[in-house]
Each structure stands twice: as structure tokens, then as C-alpha cells.
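**Q** Need coordinates for the following:
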Amino acid sequence: MGLVFSLPEEAVAAIGQNLGSSGWLLIDQKRIDTFAEATGDHQWIHVDPVLAKDGPFGTTVAHGCLTFSLINGFLPELFKAEGMKMGINYGCDRLRFPAPVPVNSKVRAVGELVHAELLAGNAVQTTVRVTIEIEGSTKPGCVADMVGRYYF
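**A** Predicted structure coming up:
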């Protein structure tokens, strides 16, 4: 577990802290196809292994937005507010997809608390930079600055 905090001031005091990494997750074709079905994005580079074999990546690749959406599942392994009354996903300040995530790759999240500020009403707004690493790759599949609000 990365950072666990139970007071807004504890988050502010931890600015700059490396939050460690999550466990690895396999990105198989079934996950990619399920995401395509849910979003209506059936572009061949994602869902057609035969065409993708001769495409720019040599195989199917995960949708960028699929890779991004995994952050919500990984984040509790990196950053947790205990005893809060409510937490909300406030948004994303920065989002990039530096490298494609090939089918059957494993990915994990690495985090850093880059900003935290106290809000009125015993709350804190945080920005956690989450990097989705691809096992065996020097470039990440996604980098996002996730903004959250936690009310105590």
C-alpha cells in the first residue's frame, strides 16, 4: 500500500511522495473486446487480430481509454483516505498515451502525490500522477494526473 491518510493535513504533508506500484494486470483480447463492446469503438487495431497482424503494431492493442480507465481500479492500491465521509473523482488535469499496450501485455500503475491542498469543510484536493507501466517496455501506456477530493 502506498499512502494511507486519515486527515487532510496528512495528505498535504505527503506532497512529492512516491506511492509505489500496484500489482500487474493482464490485458487480454477478451478485455479489449469487452471494452470495445461497451464503448462502441470497434476499430480494427483493437478488435481484429488478423488485420492487426499486418498493422502498425503487429498485433491488436488496447484502446487508450481502456488503459486510462484501469486507473480507478489501481488507485486504491496506491492511495487511500481512511475514515473519510465521501471521496469524489474530480477529474484529470493531464492525460497522455506515450506507447500502445499490445494484447497479452501486463500493466501496472505507479503513483506519485504531486499536489494536495486543503479545502473548506475539512477536505483536501489531491493530484496523483499515475503512470501505467507496460511490462518489458521503456515507455508507459498512459500517464494521467488524477484529481480527487476527500471529505472528512
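**Q** okay, CA-based contacts and neighbour counts for the rest of this
**A** Will do.
**Q** Would you mind measuring from residue 71 to residue 129?
**A** Distance from residue 71 to residue 129, counting by C-alpha to C-alpha, to the nearest Å: 10 Å.
**Q** do residue 85 as well
**A** Following C-alpha to C-alpha, the distance that separates residue 85 from residue 129 is 24 Å.
**Q** So which of these two has more stuff around it?
**A** Taking other C-alpha atoms under 10 Å, residue 85 and residue 129 do not tie; residue 129 has more neighbours (24 against 10).
**Q** Before we compare anything, build this one as well:
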Amino acid sequence: MTTTTTFDELPSLVGTDLGYTEYVTVTQDRVNLFAEAANDGQWIHTDPERAASGPFGGAIAHGFLTLSLTIPFWTELLEVEGVTAKVNYGLDKVRFINPVRVGSRIRMTATIASVEEVKGGLQINVDQTVEIEGQERPALISRGIHRFYA
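**A** Purely as a prediction, here's the structure:
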């Protein structure tokens, strides 16, 4: 469920748990497309037959593919009305905790850690975790930094 708020209400959301996104299945086709775009065709990602005897027992998604999915996940969690621009400003504290095997389903949960004023707008820092369905350890944790301009 998406949290909808206004620019002026953003500071009041510090500490708010935004809930969970829908699950996304990480397919071999998605991994192959990412490998092509990133020029990273390492066999643990793109060769399922060879990867089956590799260290993870099958092909895994690129860590940066999983990280890139935080952007569409993010749009499922928060909608800010009354802004002229929304900017993905960066990331802090990115850690790839657990590999995502091809065929796994992942989702994201996030909590607004802080909101601060920046020239012309507000910056929010969001603690985000990408979970793997059925796994105790998450795929990744990071702090997303987003800016909203009024």
C-alpha cells in the first residue's frame, strides 16, 4: 500500500514504516538483460548450467540489479504530492547480504530515517531492506537518499 503525503507533511513522517512492496520474481531473462546493459556477463549470472555447480548452486542476480530494483520498489511505497521534482539523490551504507537466486521473489520494506531541509526542498533518508521470500537474511540493506522540490 502506498503512503501518500504532501511536501509540507514530509517532516512529520520521520520514523514511519512504509510497509512492503509487492513481490517481484527475478527471472533469468531479467538477469541477462541487466548483464547486457552493464557489460557484466559473468557466468554466475548468465550461465545457469555452469552456475549450478558453482558456489551458490545456481545462477544469481547481480547485486547491482537487486539494488536497481529499489527505484521501482520505492515508487510503490511513497507518493509525495505538491512537488515540482523528485530526485534520487544517492545511497549510503549499501550492503549485499545474501545472493538472490534466479527464480526468487523479492520485495522491499522501508522506514523514513530522517528529513532535512536542502536548498529549495527537502531530503529524506530512507532505511530500505530488500527481502528474499522464504529467506531469513535479506538480499540487501541500504539507505536511500531522495530529494523533493516544491
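**Q** so what number do they get for TM-score?
**A** Once the chains are overlaid, their TM-score stands at 0.96 when taken by TM-score structural alignment, normalised by the length of structure 2; 150 aligned residues with a C-alpha RMSD of 1.1 Å.
**Q** Read off where the longest strand along structure 1 ends up in structure 2.
**A** The residue-count maximum for a strand in structure 1 (DSSP state E) belongs to strand 105-119. Mapping strand 105-119 of structure 1 onto structure 2 (TM-score structural alignment) gives residues 104-118.
**Q** And the contacts of the matching stretch?
**A** By C-alpha atoms under 8 Å, 6 or more residues apart in numbering, the residues outside stretch 104-118 of structure 2 that reach it are 10-11, 13-27, 70, 73-74, 77, 122-133.
**Q** before we move on, what about stretch 28-35 of structure 2?
**A** Here stretch 28-35 of structure 2 makes contact (C-alpha under 8 Å, 6+ apart) with 40-42, 45-46, 61-62, 65, 102-103.
**Q** buried residues in stretch 18-33 of structure 1?
**A** For stretch 18-33 of structure 1, the neighbour count (16 or more other C-alpha atoms under 10 Å) marks 18-19, 21-22, 25, 27-29, 32-33 as buried.
**Q** Farthest pair within those?
**A** The most widely separated members of those are 18 and 33, with 33.4 Å between them, by C-alpha to C-alpha.
**Q** residue boundaries of the helices in structure 1?
**A** 8-13, 29-39, 44-47, 49-53, 64-69, 71-78 (DSSP state H).
**Q** Can I get the ones you listed in JSON lines including distance to residue 144 of structure 1?
**A** Shown next, in JSON lines, are the helices of structure 1 (distance: least, C-alpha to C-alpha, whole Å):
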{"stretch": "helix 8-13", "distance to residue 144 of structure 1": "19"}
{"stretch": "helix 29-39", "distance to residue 144 of structure 1": "19"}
{"stretch": "helix 44-47", "distance to residue 144 of structure 1": "21"}
{"stretch": "helix 49-53", "distance to residue 144 of structure 1": "27"}
{"stretch": "helix 64-69", "distance to residue 144 of structure 1": "8"}
{"stretch": "helix 71-78", "distance to residue 144 of structure 1": "9"}
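**Q** gap between the spatially most central residue of structure 1 and residue 121 of structure 1?
**A** Structure 1 has residue 71 as the residue nearest its centroid, 2.4 Å off, counting by C-alpha atoms, centre = their mean. Remark: distance between residue 71 of structure 1 and residue 121 of structure 1 (C-alpha to C-alpha) = 27 Å.
**Q** Many thanks, we can stop here.
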